[in-house]
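Below are the sequence and a predicted model; questions follow.
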Amino acid sequence: MSSPTTPALPSRARVVVIGGGIIGTSIAYHLGHLGWTDTVLVERDQLTSGTTWHAAGLMVTFGSTSETSTALRTYTRDLYTRLEAETGLATGFKPVGFIELAADEGRLEEYRRVSTFNRHCGVDVHEVSPREVAEMFPLARTDDLLAGFYVAGDGRVNPVDVTMSMAKGARQRGVTIAQGVSVLDVGVRDGRVRSVVTDHGTIECEYVVNAAGMWARQLGARSGVSIPLQAAEHYYLITEQMEGLDPSWPVIEDPANFGYYREEVGGLMIGLFEP
């Protein structure tokens, strides 16, 4: 007998999505909305148990010079805004705003160009002074800044909540989501995918979507597919609660110091990334 979280798998599906993080559930959700309801998502553990659960949750439309990427970002922000009304599950989206800091002439020139392009794509970005940055995020040191680039509608989300909301939306469209199901192999014949072999049975299928995150490379290698993906560690720390830290303050990114900052449960989240 199957457990409540591991429904009986169908013997056949049009699409099998492997991986139950935010990417896999998003694919399942959107396939469902496109009418591809004969879709099965399999997750080896529980939804979000990979890297999704500890993602930083930044929702930012500013910064890309690709029209496609910018359109994806703005669509995502709009989706997170309306998803709760569709599924009844909140995404944790808080449009507290986002500020990208420019501390040298090179970045200032670059971000002015990016801002012009982003505004062309519909992103409502404004150049703000160091004084305005300090007013919006009083903890920030601003004496070495030239400007900030502010998008009021950007902000933060809860990655786990988003995933659960999209998973519910996918189920509402008829998509099957099976947790606790490990993929053992992908069956290929005559150069085409034919099936997915799991520890709960085999699913014949026409398409397989590899959304296994940091394990996608190893999964692809089983079928002779080279996926140029390498997991890399990034860190963030969360301080103890700090008096006066307001959850309505915007997210700040400071590329000159390779960090981003936002409120988290009354403390300060400090995220770090490499040069």
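Thanks, I have it.

Going by C-alpha atoms from here, please, whenever you check contacts or count neighbours.
Noted.

Could you pull out the buried residues of the strand ranked longest in the chain?
If you go by DSSP state E, the chain has its longest strand at strand 201-210. Buried residues in strand 201-210, counted by 16 or more other C-alpha atoms under 10 Å: 201-205, 207-208, 210.

Could you identify the helix or strand that succeeds that strand?
Proceeding N to C from strand 201-210, the next assigned helix or strand is helix 216-222, under DSSP states H and E.

Identify each buried residue in that next one, please.
Here helix 216-222 shows 216-217, 219-220 as buried, counting by 16+ other C-alpha under 10 Å.

Then stretch 69-85?
70-71, 73-74, 77, 80-81, 83-84.

a markdown table for these, including secondary structure and distance to residue 132?
Output for the buried residues of stretch 69-85, formatted as a markdown table (DSSP: H, G, I helix; E, B strand; the rest coil; distance: C-alpha to C-alpha, whole Å):
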| residue | secondary structure | distance to residue 132 |
| --- | --- | --- |
| 70 | helix | 25 |
| 71 | helix | 28 |
| 73 | helix | 25 |
| 74 | helix | 25 |
| 77 | helix | 24 |
| 80 | helix | 28 |
| 81 | helix | 27 |
| 83 | helix | 32 |
| 84 | helix | 33 |
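
Now the two most distant members of those residues.
70 and 84 (22.9 Å; C-alpha to C-alpha).

thinking again about what came up before, turn the buried residues of stretch 69-85 into CSV, columns for distance to residue 188.
Compiled in CSV, these are given as follows (distance: C-alpha to C-alpha, whole Å):
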residue, distance to residue 188
70, 36
71, 35
73, 35
74, 37
77, 37
80, 37
81, 40
83, 36
84, 39
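
Below is structure B, check it against A:
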Amino acid sequence: MPLSSHTRFDAALSFAAQSVERTMERLLPTGETGEARVFEAMRYSSLGGGKRLRAFFVLAGATLFKVGSLSALRTASALEFVHAYSLIHDDLPAMDDDDLRRGKPSCHRQFDEATAILAGDALQALAFEVLAHEETHGDPAVRLTLIAELAKAAGARGMVGGQMLDLLAEQEGSDQSIGAITHLQRLKTGALISFSCAAGAVLGKAGDHARSALSMYAHDLGLAFQIVDDLLDIEGNAAELGKTPGKDEAAGKATFVSILGVERARAQAGMLARQAAAHLEPFGEAADLLRQATEFVVARRS
């Protein structure tokens, strides 16, 4: 049953999560040899948790261009491996120093810091190994584009750069304007979301117009996603979030909420979600699940 057979977002998200989870499980290494501990840490941190929203965007985008399910699932799995690696490293004492992730002990608490670092490194490497394999796509040029785009999204001009800015934001005298926060979050959170929304178009060899529409969708939705994250950091609880709330405020970080206030931030998230949905007009009814995703992003509680 393909993702396109679902008309309700909640059912489609659940289907995507289960499908990608099964693919990830097959791709992750197993064994009883000396390196088995890092295998265990990789599996612990990447399986059995999370909404898989980024994976959903890959699969939903792929349906717009009639991409085969194996290609879409392998690409979504690679993205989830990079996301899992980023969460492992984000939780380390040198970064956000968080003991809880997805409702269970973070990787360095369950294992140890060195194992957590190695598990994150290995998950990142596995992501590019998966994308490079011919099973991901028969055209080497498509595989090369996916590798280049994910590397850019995850690297110093993407997620890693955003994390650096996030660490610097805790320092006295740092730029805490709305422009600086928007730039930070476009890198830290938005870059991987942008890749997830555009990956289907890359796999389907879509034209520039289609890729541009999905890029604009991802841009607005990524900012809405982060604003809601900031709202949940002050309004949510650990049971719902699966992580420790209130850490940004305690660290004195500027966020969309601290600058705009709760009500303006919530209104801004809603406006961005509506803008994101409008960018899908060229795809007609085929993009209905992606439209429903904009409503989910602003209404979510975790």
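Nice, I can see it. Because the structure is a prediction, the values reported are computed rather than measured.

so what number do they get for TM-score?
Here the TM-score for the pair of chains, by TM-score structural alignment, normalised by the length of structure 1, is 0.25; 115 aligned residues with a C-alpha RMSD of 6.2 Å.

ok so, going back, now flag whichever of the buried residues of strand 201-210 of structure 1 is closest to residue 114 of structure 1.
Distances from residue 114 of structure 1 to these, taken by C-alpha to C-alpha, are shortest for residue 210, at 32.3 Å.

so what's the closest residue to that closest one other than its chain neighbours up against?
With C-alpha to C-alpha, 6 or more residues apart in numbering as the criterion, residue 210 of structure 1 has its nearest non-adjacent residue at 5.3 Å, and that residue is residue 18. With contacts defined as C-alpha atoms under 8 Å, 6 or more residues apart in numbering, residue 18 of structure 1 is in contact with 24, 41-43, 183, 208-212.

Quick check: residue 71 of structure 2 touching residue 200?
No: the criterion here is C-alpha atoms under 8 Å, and residue 71 of structure 2 misses it with residue 200 at 9.2 Å.

Those two - which one has more neighbours?
residue 200 (29 against 21; other C-alpha atoms under 10 Å).

For the more buried one, which non-adjacent residue is closest in space?
residue 62 (3.8 Å).

so which helix or strand takes in the one you found?
With DSSP H and E as the criterion, the answer for residue 62 of structure 2 is helix 53-64.

Which elements pack onto that helix?
Helix 53-64 of structure 2 sits against helix 9-27, helix 69-90, helix 190-203, helix 288-299, with contacts defined as 3 or more C-alpha pairs under 8 Å, 6 or more residues apart in numbering; DSSP states H and E.

Tell me which of those helices is the most buried.
Scoring the helices and strands packed on helix 53-64 of structure 2 by mean neighbour count under mean count of other C-alpha atoms under 10 Å gives helix 190-203 as the most buried, with a mean of 27.

ok, back up a step: for the contacts of residue 18 of structure 1, which one is nearest residue 127 of structure 1?
residue 24 (35.8 Å).

Confirm that residue 17 of structure 1 sits in a helix.
No: read with DSSP: H, G, I helix; E, B strand; the rest coil, residue 17 of structure 1 is strand and lies in no helix.

from memory it sits against residue 206, does it?
No: with contact defined as C-alpha under 8 Å, residue 17 of structure 1 and residue 206 do not form a contacting pair (11.3 Å).

Look up the closest residue to residue 26 of structure 1, ignoring the ones flanking it.
residue 166 (6.1 Å).

And the host helix or strand of the one you found, what does it pack against?
Using DSSP H and E, residue 166 of structure 1 maps to helix 159-172. Helices and strands touching helix 159-172 of structure 1, as assessed by 3+ C-alpha pairs under 8 Å, 6+ apart, comprise helix 22-33, helix 67-87, strand 176-179.

just the angle between it and helix 22-33, please?
30 degrees (axes from the mean of the first three to the mean of the last three C-alpha atoms, to 10 degrees).

Just list the residues touching the spatially most central residue of structure 2, thanks.
Taking C-alpha atoms, centre = their mean, the centroid of structure 2 lies closest to residue 54, which sits 4.6 Å from it. Residues in contact with residue 54 of structure 2, defined by C-alpha under 8 Å, 6+ apart, are 76, 79-80, 192-193, 196-197.

what about 6 Å?
residue 196 (C-alpha atoms under 6 Å, 6 or more residues apart in numbering).

still on that earlier bit, how big is the angle separating the helix holding residue 166 of structure 1 from helix 67-87?
Using the same axes, to 10 degrees: helix 159-172 of structure 1 against helix 67-87 is 70 degrees.

circling back to that earlier point, nearest to residue 128 of structure 1, of the contacts of residue 18 of structure 1?
The closest of the contacts of residue 18 of structure 1, once distances to residue 128 of structure 1 are taken by C-alpha to C-alpha, is residue 24, at 37.3 Å.
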